[in-house]
Structure formats: C-alpha cells, structure tokens
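S.K.: please work out how this folds:
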Amino acid sequence: MASSYRFELTNQTNSDDAANSTVRWNGQDRILPSEDQDSSALDSFDMMGDSRSLENLDPHHRLLRPGDLVEILLADSNRDPVIAVFVRRLGFSILSQFLTSTGKWVHAPDASATFAVPNYIKPELVDKMLPYLPEHDDADMNNQGNLFDLSVPRQASGPVVSRLLNFQKESQEVYRRYAARLDRAHELVADPEDLKFSTLGRIGMILLDRKNEADLSPVDLFTVRLALTRSGFAFGYDRRHHRLTATIYIRSKTQVAMIDQVREWIRQYRDEMAQRPGLKDPLHAKFQSSGGQIIQKFIKKARVVIKESRLDREPTQMGCLSPSKKRFEITENQDSYRYRKGVEWSPEEQLIVKFMEAWACQRRFRGLGNLIAQPSLILRATGMYNDVQLTTGIGFMFLQEIGCVVPWENRIRYDENLLIPQSEHSQQLAKMSLLINKPRANPSALIIPDTLKNFRQEKDGIVTYCLDSASAHEIDDGISLEPQADGTAWVHVSVANPTAFLEKDSMVSKVAQHMTETIYSPEQSYMMMPTWITQRFFSLDDGRPCLRFSARLDDEGNVLEYDVTAGYTREVKFIDPSEVNKALGIGSQGSEYFTLCVGGTPPEGQKKAKKMTTAEDINPQMKRDLERLIALANRRGAARGAGDALQFSFREQDVKVWGNYQSPGLGWHGSSFDAVRYTEGDPIIQIKTKQYTPHTKVGGRTDASDMVQEFMLLASYVGAKWLHDRGVPNIYRGSLPVLEKGRETSTEYYARVIRPYTEKNGNLVPYHLLSEYLLRSNPGTMAMEPLKHDQLGLTHYSRVTSPLRRYCDMLSHWQIGAVLVEEHRKGRKLQPQEVEAIVPFSRQTLESMTPTLRAREDRIKRAKRWGQNIWTTQLLFRAFYYGEMELPKTLTVFITQARSGIGFPCMFKEFEIPCLLTDVEDGRLGDEYEVQIVQVDVYNTQTKVRPIRLISRANFVPE
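M.R.: I've put the predicted structure just below:
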C-alpha cells in the first residue's frame, strides 16, 4: 500500500555518532563515514565466491573482492584519500578489512570505499597476509594499535604495499603532467548557473584531453577523482554509491562563488574580531571590513527575528522548535497552521541564509574541513545559542527560527543525492517536472496513441479485484480468477500499461527515469509520473489498458502454463484488503490496530477518489472467487517456499499528517530565502499501529494482503520467464551464488534452527532467528541473466507489477510491448536471435543502467524509511516533552539489532516504533526490557531509552 510502513530488519539509527563508531583503525587517522552506514544485514557477508561466476554476475564489484584496490576518505579533508587493498569481510558484521599503502590495517564498512580498481592485486598475495591480521573486529585491539605496531610483517605485506605505492606514484606523475588543467577542474566543466551531472570518465576525458573513456586507465581515473576531491565544495557525489555509479554532481559556478563569498565575509569578521581584542561584543562593535559589517548586520537582524519567534515557539536541543503556542482547529475554511511574513533579507543576507541551509539542511559541507566550522561562528555571534553545542542540528533549528524552513521540516527532501525536482537543485530538472505536471490542457504533447491497441484481448465476465487502501495514489494491479473445467485455474494479474503510450525518450519518461520510483512520505508523495496522467489514462479502472500476466495453477500451486498478453480491465472492484478479510472471516480485519495522535482530531468526510467495495458489497460469487484465490495463494506460497526459502510478513504502520480539511499531506513549501516566514500552528500527526511482537508469521499465508503479495510474485515470475524464453534483454533480480569458505549458509541454518523451531512452535518465528537467517543469506543483485532468488524461492524474478511508480518495471514493459507488437505482426513466437533488433533497450544499455538504478532504489528506500521515522519521532517529541498525548511512565522494548554505536536498536512493544536502548552492555537480539524514554532527537530521528530492568532473555539457540 502506498502509505504503509514496512518494518525492516535493518539498523534503525542514522546519527553521526552511530556512523563514526563503526570504524576501526590501527593508527591515528579517522575515516570519513558514509552518510548512511546503517547497512542492512543483506549487505554484510563474507563473499568469497567463485571468481568467474562473480565476475559475470557482479561485474561492477558491488561486493568488493580480495585484491581490489580502493580509495578511503579521511575525516580530515585537507589530506588526500588513503589507498588500500580490500582483504576480507569480518564475520557477520558490517565491517570489512583493508590494508593501506602504509602497511596498516583498517576496519570500515564497504561504503567507506569511494573508488575501486577491481582485481588490482592477486588474491594469493592478499592471502599471505591473513595469518597476521585480526580475524574479527575488536575495540580493545584497536586501542592497542595506537600504542604498539600491529602492522603486517614486511615479508608478507611487502608485495602488496609495493603495488599500492606504485599506483600512488603513477598517479602523482599523471597529476604533475596535467596539473594546469586538474587544478582548474571546476572552471573547465561547470555550468555558470545550474547543477550538472556527469561521470568520472566523462570529466576525465575533458581534464586529461582524451577522445574516449576507454583511453582512461584506472590511474587516470583515480587522479581525476583526487583533483575533484581537492576542489572541495565544487563537486559532490553520493558517497554510499559513487564507487559503482561514478556519478559526479558539478555545482554551478554561481553557487560555488556564493559559498566562497560568504566564507570570505566570515573570514573578515573572524579576523577583525581576533585582531582587535576590544571587540568582545560583535553586536555593537564598529567593523572596518565589508565582510564584518555584513555579518554584523545579519546577526543583529537574526537576533530580533529569533526573539520574536521564541514568543511562539521555544528552542530545544533536539534539532527542532517546540510546538506553536497557537492552535487552529481544522475546518473546511481553516487549516491547522498559517504563515506570517516577517522582515525581508537583503541580497547579501540571503546568501548567508543559503549558506546556512547548505550546511544544516542539505549537509553539503560534510567532510569539508575548510567549511564545516564556518557556520557555527554565525550561530555563536548571534548570542542566542550560548549553552549548547553548535551542531548541524542546532543549525537546522536556527533555520526554523529565522523562518527559512518550517518547524516540522523533513530535511531528507533537500538531499542532493535524492534530487527531488521540487528541491530545485537542478533548474533543468525542475523545469521539466513543472512542464509535465501542468494542467492537462494538451495531453497529446506528452503521450502517444496506444501502440498495442490492435491486439488487446478482452476478458469478459471476469471480475478484476484491485486490493488496496482507499488512499492509494494510483492502482497498478488487479487480480482475476478464471476457473477451468479440469479443476485448474488461470490467475490473471492485470498491470497498468503506461509504456504503450509513452516513448522511452519522452519528457515524461525522462523524468520517470530520473525519479526511478515514487517517493512516499506522509507530508507529500513525490510522484514518478504526473498524477493527472496516471489517474486520467493509466491507473486501473473499467476499460483501462493493461498488460496481463497469467498463470494456470493446479491445486498444489504449481505453474502449468503461463503467458503475457495485452488487454483491458473489466468489472473492476476496488477493495481494502481488510474488507476482504472481514467478508471471509480471516486474517487481519483492522480491529487490532489503534491510533496515536497529536495536534487535534483529524478531519473526516473527505471525498474519496474512487468507489470502494465493502465487505457487505461482496456477493456470493465474488466471495467464492476470493476464497479460491486465497487458497491458491496459500498453495503457491507453499510450492514456492519449498526447501529453505522463507516467506514472511512484516507489519504495516500507517502514518498520516494533516494541515487542511481536504486530504492528508502538507504539500511543498520549500525554503524561504527572501523574507522571514513565521509559522503559527502545527500539523496533526496520526499513526495507526498495533502492539509489536518479537516474531513474525513464516509461511501459511492466510489473508487478503498475503494473497496480493503472493500473486505479485507470481506475475514477476511469469514476466521474467516469458522474457527469458525469448532471449529478451532484461534486468533480473536474484541472489549472488557465493562460496562461504567453511561458514554456515542460510540453507544449513534453516535446517538446523528454523525448521526445528517451526515444527515445534508453529509458523511464528522470532525476529532474532530471522535476522540470523538473513545474515547467512546470499545478497540480492541485478543481473542480465536469471538468478535463483533464495529468499523468494523463485528461479526467475523481474519487477513488472508497478510501472506507475517504478521505472525498472517500465523497462520490462517496454521490452514486452515491443515483442508483442512483432509477434502479432509475424503471427508466431519470436526466437532469441530475432529479438535484439526490435527491442527498445539493448543488453549493453540495460547493463549500464543497473548501477544507477540500484543506487537510486537504495537511496529512495532509505528516504521512505526516514520520511516515516521523522513523523513518528515528531509525534513522540510532542507527546514526551509537551504532553500532547499521554505516554506510559515506562515502556517495553525488544532488541531488534546488534549494537550500533552507543546502543541497541529496539522496537517499542506498545506501539511498534523504533528506538535506541543505551546503557546496556550485554544485550542480545530478542531481549525484552522495561525502559524509560530519556531523549527524543528529531534531527536524527532517534528516540533514546534507558533500561529499568531486563524482563526476559530471547530463546537460547545452540551454536
């Protein structure tokens, strides 16, 4: 469902403290952590796989292999990055082991490596060092490393270190040869006014005067990266994924000049304060320099603005302001908050506000030592933040106090790596998005006639069940049942078919490619495709075009036949899954959910976008259809889950915010740079949740939501098989087959632990056992050939069921559409040798897309999770500190993750919201504690709790 939150077995913290704690170094330097080192369990395995199969399936080395040369950034940005070689992963932790060019070892997440040269050093040379390296991460040994020489003996490390030093030497030679161009990199490649996107290779061609990217050696590319790193703010990139995508953000000359200008003003102000000891009060001093005068004028005005703001909202140390002292009840004519314009900023002051926003909201100065300390000087000069540490969180609150951002802002919306068009990082992207989202005066300029119209098939007399919530933004899919005389049944999954109306290079398609997915967040959804187009033309309804993924199943859930056809949906019924459950008397009917709310009572009676079928509307024939579909889904799940494939359901949590009467959500408000924008009143925040239990259902799917999930997997299997049968270039998803070198695999763990547990306790398995299972599972990947998906139990899997909100699904739909057109023309099934010439995307093109697609999908997944967490944290903040909702004096938590930074990630039992348990040394996954909330940190979306007592230990499982 579009607005639901799915609990994931991942680290739920995202603070700088947590990230810094994951680095071990036997020396004095500190690594600059990636922004998101809450790596999931699926990214932390000992990948000692068969080199040939891994090279074919993972050519970009997403999984680093022994012998890969890497670049690791230091926290001190004034120093060049460290060159190292990847050695191995450390057990089931997120840390890997590297050996640097100085002969020192370092333990850090793979995400710390921002550049790599695959297979640079022979693995056998790396193997010779293993006896001298620690086999696991040990903080005590790390401390010894600062006192004693724990380096690898030269006779073992010498050949490796020599290769690393040679690489460094060659890079220095390239830099000397092209220094005149490399030192002017930004001047040579930047746009005067707009953000540009490029790659390391394309920039390298310009700076090193090469005609083709193929002419650039790994040394050349590293040297170019070094030049860009030395350029500081001028270039940006997604630290977590840059090693695979090589994408570079080239900031405009105007923006870089703005940062340099404000920094110069701050320097003049600071120098004048230091050189004239009598200037103790910056508010009343007489500055001689223009920079000092501009800064002084700004802080004077900011003080007045802040004092007025504090008449309505109090400052806190949690990276946000208190709720407003003013309340507005939502009515048809009144919103829950309103804006009031304050003083205007001068052009120079606007630059300072933008400078502060880049630091605290967008966090663009991270790792830039020459910039990171500058904004705190402005905060200190105001005299309004004397008793607090001047962190980016306080800087973010400062932006709220001066009316630049709203007090409840979700700062992930400004993430340069996410690049939401409305954030206006890129003017070109913003203009394209604005153009396609304009009122639908001329749709023919954006869409083309139906390319599959001549052979769409009707399915008369068959109901299409679209099971989703009434608030769903778009309807991608529906399910139909077609019983056969022999007792089998065709299950048809009808999927919206926008690609039949869109050319792959159209403006709508280009924006969709950039967005990659619709980003759902409680305050606003950022749509991959314009809402007016999807709702008017593509979202499923009676008579809408679709692609139909069909499978004939026997009573055991086995697929006997399958096909993909173009058609129309008829007799469409929109039903909330809970209504199906209610009609059939099964599963979750919504009664176990309860509501948490702050800010008032949510408005009722908003207009519904579509007519929903209720339990009372389900007639006997529909009931028989749905009962048969659920029975088939159960059998299909059992067939798919044979062996060690697990099928488990995670809970859902519905988070909504209201600012107006018409509908949930707040819309886009952006930053205010030209004038102060006071915000009076606050949104209503509502969470529908239920108690958390430390186990989940494994197998035995029994309700309507489970049925939908099962048949979406069936459609994804059918689509992948159909494409593979014809040799169509396509992106498949599966598990990398790896050799674990003596370590227990997920299959072995399933047989040893999971199966005996379910045989004894039914199909409810504790999360801590599932976490251990996932840690032993092979990692997921994208590939050009089908791979068995271990966790799903599928031999073929491609995403095809959500083309209105996922670009990857659109790619498969375009390929399918092209083949259907040609097969209709020829009157027969195409052979693999005929396909390449007629499909829109070649294998090479799709393969080149996969690193960026994967990176975008990962970034969006994290943004969605952050979007949910920011609002649940704000609800707890308003309840805990301001009493807007009654909270129990003590709460119960279960540990859901291994220690991360200063504590253990947990989940509140009472309302299934994540938190961090501190002051516990011997916690184990699944442990239950009675706790008290001690801090609700909105800026880092982190609720800290302290233990009162241990209630119970998790069930002990023998090693």
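
S.K.: C-alpha only now, for contacts and for neighbours.
M.R.: Fine.

S.K.: just the strands in the stretch 201-350 of the chain please.
M.R.: 235-236, 247-250, 337-344 (DSSP state E, counting those that start in this stretch).

S.K.: give me the contacts around the first one.
M.R.: Contacts with strand 235-236, where a contact means CA atoms under 8 Å, 6 or more residues apart in numbering, come from H186, L228, T229, I248, Y249, I250, R251.

S.K.: switch to 6 Å and redo it
M.R.: I248, Y249, I250, R251 (CA atoms under 6 Å, 6 or more residues apart in numbering).

S.K.: ok, the first one - contacts?
M.R.: It refers to I248. By CA under 6 Å, 6+ apart, the contact list for I248 reads F197, S198, T199, G236, Y237.

S.K.: my impression was that M782 belongs to a strand - is that right?
M.R.: Yes. M782 forms part of a strand when assessed by DSSP: H, G, I helix; E, B strand; the rest coil.

S.K.: look up how far S346 lies from I294.
M.R.: I294 sits 10 Å away from S346, going by CA to CA, to the nearest Å.

S.K.: so which of these two has more stuff around it?
M.R.: Neighbours of I294 and S346, each counted by other CA atoms under 10 Å, are more numerous for I294; the result is 20 against 15.

S.K.: related to what we said a few turns ago, make a ChimeraX selection of the buried ones in the contacts of I248.
M.R.: Those of the contacts of I248 that count as buried under 16 or more other CA atoms under 10 Å are selected in ChimeraX with:
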select :236,237
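
S.K.: alongside the first, I'd like the structure of this one:
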Amino acid sequence: MDCDLLFLRLWSPRVDYATSTKNRPRGAFGKTNIPTSLPKTSPAVDKRPIRQRLQEWVAINDPDREVTPIVPDLTFWNTVTNSNTRPQSTGSSELDNFKSDSVSMVGPDENYSKEDAEVGIVGHKSHAPGDLVEMKQPGSRTPLFAIYLGFFGQRYHFYTNTGRWVMSMGFSALFSVSKFAAAKELQPVLSLIPPNATADEYEELRKQDQGPGRDVGAYLINKMKNFMLEADEAFQTSLNNLDRARSLVSDGKKTKYLSLFELADLLLPNSLKRGTRFPPAALYAVHTALLRNDFIFRPLSPSTDCHRKDHLFEIFPYQDFMMINRVTLMIREYIHLMAKTSGNMMSSDMSDTAFGTFISKARQIVLANRNKRSWTPFGILTPTKGVTLETGEWSRKHIEFIRFLEWWASYDLFEDSSHFHADGSLILRALDLYEGADLNQSCAWTFLQELGIIPPWEIPSRYKVRFPEVRIQSGGGLIRETPVNIEDSTRSDVAEGARRDWADTPVFCIDAPSTILIDDGISLERTDKPDEFWIHVHTADPASGIRPNSELGRFLELIPENIYLPGHFQAMLPNDLGLDNSGDYKSGSLVEQYSLADGRPALTFSARLNEYGDLLDYKIEPGTLHNVKYLDPRDVAEFCNEPPPPPVSDQTLVVGEPPNKLDVAPNRPLMSAKELDDRSKEDLLILHRLSQALRKRRLEKGAWPVFLPGASVTVAFEDVPMEQAEGTRVLPADPYIKVGYDAFNGASVVTNTMVLAGEIAARWSSDRKIPLPYRRDANSQTNRTKLLEYATKELYPLLEKGIAPSGAQRQELTRLTGGIEMSAEPGPYFMLGLDMYAKATSPLRRFSDLIVHWQIHAALAHERQVNRRLDPKTDDLNDILPFTEETLPNTLSLLRMRERMARTVSRGTQEWMLMAVVRAWQFEGTAPKRMSFTVDARWKQGVSGRVDLFDMPALLSTDGIDGLVLIKDIKVGDKFDVELANVNVHARSMFVKALKHYPNTRAELQGR
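M.R.: Presented below is the predicted three-dimensional model:
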C-alpha cells in the first residue's frame, strides 16, 4: 500500500454518531431529522510515532513481510521513462539497470575491423576501480553518485553515496573523476563482496542485505558527501552565471562544441581555480547546471576524466531551441481545440492552424504512397522492386514539424524523461495512420520513411553519432565544409632531392581486388649475410605535400579515418578531392596523386632482420617507387602455403537480388603470384618466412595468437536515375543483403609487416623523443607477469580451438592491461607483443598515421639540414616539429574521441543484420524456424541473451516465456529453444518466444 495513503488513513478516523443522521439524505430538515442524542466522542488520537504505528500496521496486514519492489514504468528494453509523475526513487534493485547504450556517441569497443581487432577485445582505456562516477537510473530523476568497484562475476559493481552496493551489466557515466578513492580505501567494501560468485548469487546477497552496508563504507560516503558540498558551494558562488548558461554560451544560429573545462572558464570565477585548473567539484557544478537545460546542452562524449579535452558538450543554437518550442506550442493549441470540440474538430478548424494543415497534407501523401508500399511495425517498409514515392512541397512551418520528428526519432537529443516525447506521440496520434502501434520513436521513423524523407533502408544509428562540424546526409554519407582553396594547404615536396630511387626493386601491394586506395606495399633487400635481410614497408606519402595544421588538414581531422559501414562508406580523404581549377585543366585527385603506383612518392619503414625475427637495425627514408606489382591476398596466402584459418560457421542469410554491378572490376592491373618472375617469387616467399619469425617473437611476448572472425555484411544497391520529377523520390529495389562468416583474415605477410612498420615508427621516433600518437596499454607494464600467465594459460588455449573468450574473460584482460590508450609517450602494447607501437601505414585512411608522417618528415628535414641525427638535448623540438609535447595531447584527446565515433558508426552493421532478419522472416520465408537462446541476464520483466543466429542479442520477455518457466527459476547460462516473436530495426531489438527450457548446472556455469 502507498505510504502516503496509509498515513492519511491513520490520521483521518471516521467519526460515527449514535443517531440515524448518518443515513440522512442530503438536505433533509425538520423535526423527524433532529438528533435524539449527543454524538459519541471521538476516539483518542494515537500519539505514537508514525514509524511505530506503521510497524504495527505491517505486523497485522502483512505478517510475511513480502517485499514487492515497484516495477518501473520502463521495461528494460525501452528508452522513454516517466519520471515526472513517478520519480521512482525507492532504492529498488529494479532500478539498477545501467546497460550501456545500444548506440551512443562513443559506444562499447566491439565488432571492430580486422586491423583494430585487438581494440575490440580489450577495449580502450576505461574506468578503473576508485573512479567516482555519476550515472542515471531508468525512471529516476535523481542521478546515482557512486564509486566504481570493478568488474567481476560478469557485472559492474559500485558503492553509492547512499551506502548501497549496486550492480549492473554495463554503464555509461555522465561525469567521472578518476582516482577519487585509493585501493586501500575500497578494500573494506570489496572484502564483503565475493569475487567469483554468479550474477544470481550476487543478487541474492543484495536481497538479504549481506553485502557492504553504510557502516563499512562510512569513509567513502563521507568523502562523496564532501565532494557534493564543495560542488554545491561552487554552484552557489556562480549561481547567476550558471542559471544563465544557455544565453551566455549558446550561439544564435550555429552549433558549438566546447569541453567541460572550457565551459567552466566561461561560467565560473577564476577564484575557484586551484593553480591553473578548476577542481573536479567545480566542474561538477557546471555539469549539473548544463544538464538542467533540456535540449540545448548535450554531452557528446563523456570521458573517464572530467578534465580531459574530449569531455565535450554539443551546444545547440538558440534558434533550434525556439523552433522546438514553436512546435510544442502549435501542438498544444491543437490539443486545446480538440478539447473544446470534444474531439470532433471540423475540417475548417483544422485548416486554420499550421499543425492542422501539416496533418492533412502528411496523411494525404502517406495514404497515396501506401498504394505502392505498405508500412510494417518492424522499423522498415514492405520491400519492393523499385517505386516512385510522393514527397510533396512543404511550407516553413511544416518543415519544422518534420525536423522535430527527425530529431525525436533519429538524433537522440532528448532525455529519457523529457516532455518532448509526449509532443512526438501527439503528432503521431493526430495523424491517425498507425492503428494498434506504439506511438514511439520507431513509429516516427516509419512515418518519415513513408513521407520519403529518409529511405526505407536507412541506418538509424548513423544519426545518433554526430561528429563535431559534420552534417549527416539522409541516405548518404557525411558532409564537411570543403576547403575553399586546397592549393593554400599544399606545399612542394618536402623531401625533394632526398628521395631514394627504388629503381627496379619489386614492391608488392597486396590488397583485395575491391580496394581502391592503395597505401602500403612491401619489398625485400638482400644483404652481404645470407641469413639477414632488409624488409621495406612502403607507405603512401601525402604528408610530403600537405601542410600540417592547414585548412585541408583540419578537414581530414573531422572524419579521422575511413568508415566502413556497408552502404555508407565514408572516406577520410574523398576520391574526388583535388586541387582547384588551374589554368585550362583540372588536376587529378589527391588520392590518385598519392595512392601507390609507379612514379609515386613513398615513405619507407625499413627493418634489418635475421631468420629468427630479431630486429637488428631500422631506418625511415622517403623514396619513389618504379616497379609496383598488385597482388590478391588470397592468392598470396595460397602461394605461400599458409595454413587454413580456423573453421567458422557456414551460417548465411541472404535477402534480395544481387545487382549486376555486385562484382566491380579492380581499378589496377592485378597479377597472380605465379606470374611473378623467379626472383620476385623467391622474395615473396622469404618475406613470408621472415614475417612468421616476427610473429613468433611477438607471440613469445604474449601477442594475441588469432582473431576469430565475426559475422560480416555485404550490401549492394541498384542505381537510381540522377534526375527525378519535382515532388517525388525514385527508390530502387530494396538492397541485396548477405550476412555470413568469412574465415579469411588476410595474408599474414601483410599483417605482420604492417605491425613491424608501426614498431619501427615508434622506435625511431622514441629514440629522438618525438611525440606521436603512440598506441599503448594503460597498465600492462605493471601487470606483465600476471597478464602473460592469464593470457597464455587460460585464453589462448581456447582460441586455438576456435572458442571466443567470454565477456568475463575479456573484462579480466581489460583489467590487467588497463585498456588501450593513445598517448604522446610510448609504452608497451601487450596484445601485439610489442614494447612500443604507432600506426603508420595508412596515411590516406587514418589521420593519426598522417600525424606520424608529418612528425617524421619534419625530423628528417632537420637531420638533412644539420647533417646529423636529431638530438632532443641540443635541438629545440618545438621549433622543428609541427606537433609539440604541449600541443599534441589536445589534438590526441579530440582525435581519440573522433576515432571512437567513426568505429561506432561502423557498428551499424547490426541494423543491416536486423533488416535482413525481418525481410527473411516476414517476406521471403527464409529465416530459421528455431534458434538456441542463451541467457546473459535476468530482469523482472524477462531475460536478455543471445541467439545462435550470428550471435545476435535478443530479449525474452514474460510474454515470450508464456508460463513455460518462472522468471525466478531462470539462471544466467540457461538455454532455450526459441522462435522469432518481433524484430524492430530502429529500436535495434529482437524479441523471441520460448519453446523449450534447458536449465544450466552450476558446473556448466563455472566452465563458461
């Protein structure tokens, strides 16, 4: 029973009288209604404390003390909550649901490309035990303030400022302070939490209050309390500015991007600084003030430390805020008119309002388009062989409604509990087009498809990741402002006159036939010793002709690496970007100018090796290639007799018809390895042998032995006419989608020599104290012995059998390595088995590689000028290098954020997979009828887990279980036979229905 209601009942005793007047009709008077006796006196007021009376009431009315926690309005798979009328601050464990967002600006580190596979296993540097984090519970307006305790038992653990032990499957911190509590301060709390229990056992301990309580964590509670008091004091000191943050910071028409400490400089007095920086508590005061503004301030990439440059806020212009308020006001006017007419508004009344005319026109267009293509509740429209849709012409006010729906459905701009969600639903309700459907963001996405605003196969997650200063093109790519005059960003060859002429040396460029941009190749040079060779890794050399810190350089930095999302490939350096018209001709593109070919420049990383893979010497020099040979990696692997890759599943899912242009002819003359001359064949075989020796050396240092392939997606479209009639949109047939596994990981000679080049770049630069974007582990140097033992004894034997590491094993590896970070100083990289490493072989595809080349070219130019090796003790590196120890860290923090954004976009392949599942299930009848589902976590409303269809995540709700088994009897690791129940591409969700339950034993659970 609600406590407030109980309180009223206890304090409002009903007064009974000893006459019949209590049954007297209202308004009855006269002699017959005169009371015949005095009323009884009221019973004595119970003056006992309310707690004592409540305890007595519970003893009488609920003797078994059954605790029934409030079930949140939000079921665990939704994103919209009601925290206005039900703030839900009960302390219930049901609210401890800090799952990582399925799509966020910088999402979890998984499903990376092959060249970044090691990042996908251990992740980037992330939170460490002792960090102070602020998180948000679903359905609660009160943020959770807690100290992170670590990841164990397949759960994240926290100790909150209220003295509670909290667990979660994942979390996305809104605000973080690194190293807030020392390890010895956490020990009393951790000692009461068993490190090797299962998730179910942890939950049982929490229910029985057997975990750490307020007494054992009193010191941590007090430390968090003092932090909050300091933040409150800073807030009160700057109350005037913080309350006016929106007007002080936001621009009238342009979106801005500022870090948290840059915002603090604008809003806080300098008197709050400690030295040159604001303390974390003052930054937290700014953080809380900004998040009170619905919509204007959006955290773009909350980092693991509030002081980092990449802790950015996206600050929307004031005109956007006013536009949203105008839409809200017009919707409210419509609702008032509906109320006045009891819901029977005349068409003339509808035509008198902008909202009414928008609804009428939108209905007309959608109903006309439904004659050609019907809608579905699955986040896509019914597939067709091609269709022409009406799009109509819209007024300015009408466009505002469409823009609002785009923001609501696509851009993830509103908080879970924002009242703007209601406005979106009201628009959909007024349309009266989606009977029986939930009027949510997925429904709005479908409406935009039916209007022709977005194509029916658009990837929703593309809109949730917004690169600073980059616009998203509907159905296309990303739009940056192209430099006005590229000539101002170029320079004459910085290595002119100093390039080595590689003459007839054969350079093997080994890339897939579909590759357009060729940025690396390898060659062999013999020495006077028969068992020693030089391996040369030749890379494209755009840094020699593009100025660092130029307008073109900033253009490339905005999208810092190629994005390989099927159907939406986005190049860092577009193929058509070239010099402006000069005279009576247009120059070739920069890609054509620098992609490796005969006569093109190269920057070469060279290593002298023996047959055992020992690195004897290394050097870097610019050069020009003259004998480039293009090879297919599959052909090279076969020629070198590489062992077959580990077996993978032959599972495939194909929908649609492949277009005629599916297999495009390569843009260069490919040749077979068998067509090489005898000397070149021998070179290739020696290169392969040396690369295997290099790999063996790295494996001895703990390098990851094999990267198991994940599901890959192929997408292909038919062409559409370039010219389309006004007010229409011509859509081709729905795309051909193929999902499957490819065991081939590329030719090992390429993989191992590219890693070698990165090691040479790092060593050569480290010798000269040159700051680079080094890739390194955060903690592996201190944990090396434990790390090597754990990896070689527990993980690698499983990998050799083709068994992927479990989530718990990956988290343990992350804990030991500390995750991978980008730093201006070198350090060990355990996953590659290297003492130091910097990516350097793809300057046409990665901005970090371009930075490496700029730094190296500057150092080489100085060495040629002074005719000696650069000496950091006598030479001023700040005058020599374009990126210094002071400036590079800021560049790297933003680069790190943008790289993670690019990889998050690339993970949109999950939506292509869901799209293929929907089409195979509902329209082509080729989806599997029965699947196996493994439970990852249990909730009050169901369980989450994965199906054996490409290891896709899925949900099994109470409706899907349908009484087959009680939720409380389901354990993590249990298996079910299931069938598809519902799939939604926009929501990235798959619901299944249980057919049979297979309980998991304790022994099996421990073996997972």
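
S.K.: would you pull the TM-score for this pair?
M.R.: Remark: TM-score between the superposed chains equals 0.81 [TM-score structural alignment, normalised by the length of the first structure]; 871 aligned residues with a CA RMSD of 4.3 Å.

S.K.: now tabulate the strands of the stretch 201-350 of the first structure in JSON lines and tack on distance to M432 of the first structure.
M.R.: Below are those laid out as JSON lines (distance: least, CA to CA, whole Å):
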{"stretch": "strand 235-236", "distance to M432 of the first structure": "22"}
{"stretch": "strand 247-250", "distance to M432 of the first structure": "19"}
{"stretch": "strand 337-344", "distance to M432 of the first structure": "29"}
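
S.K.: out of the ones you listed, which is closest to H492 of the first structure?
M.R.: strand 247-250 (40.2 Å; CA to CA).

S.K.: which residue numbers in the second structure go with that closest one?
M.R.: Alignment of strand 247-250 of the first structure against the second structure: residues 312-315, by TM-score structural alignment.

S.K.: now for the strands of the stretch 201-350 of the first structure, which one comes closest to E124 of the first structure?
M.R.: When the strands of the stretch 201-350 of the first structure are compared for distance to E124 of the first structure using CA to CA, the nearest one is strand 247-250, at 32.2 Å.

S.K.: which parts of stretch 287-304 of the first structure are buried?
M.R.: Those would be 287, 291-303, for stretch 287-304 of the first structure by 16+ other CA under 10 Å.

S.K.: L312 of the second structure and L892 of the second structure, how far apart?
M.R.: Taken as CA to CA, the span from L312 of the second structure to L892 of the second structure is 14 Å.

S.K.: what about these two, which has more around it?
M.R.: Remark: of L312 of the second structure and L892, L312 carries more neighbours, 24 against 21, as counted by other CA under 10 Å.

S.K.: show me what contacts that one?
M.R.: L258, S259, L300, S301.

S.K.: can you list these in JSON lines and add distance to K996 of the second structure?
M.R.: Below are the contacts of L312 of the second structure laid out as JSON lines (distance: CA to CA, whole Å):
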{"residue": "L258", "distance to K996 of the second structure": "53"}
{"residue": "S259", "distance to K996 of the second structure": "52"}
{"residue": "L300", "distance to K996 of the second structure": "43"}
{"residue": "S301", "distance to K996 of the second structure": "42"}
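
S.K.: before we move on, back to that, of all the strands of the stretch 201-350 of the first structure, which one is nearest G817 of the first structure?
M.R.: Closest approach to G817 of the first structure among those (CA to CA): strand 247-250, 30.7 Å.

S.K.: what's the mean deviation for the closest one versus the second structure?
M.R.: Following the fit onto the second structure, the mean deviation recorded for strand 247-250 of the first structure is 0.9 Å by mean CA distance after the TM-score superposition for the first structure.

S.K.: gap between that strand and the chain center?
M.R.: Here the centre of mass of C-alpha atoms in strand 247-250 of the first structure, compared against the chain's by CA atoms, centre = their mean, to the nearest Å, lies 19 Å away.

S.K.: same question, stretch 232-249 of the first structure
M.R.: The chain centre lies 16 Å from the centre of stretch 232-249 of the first structure; the measure is CA atoms, centre = their mean.
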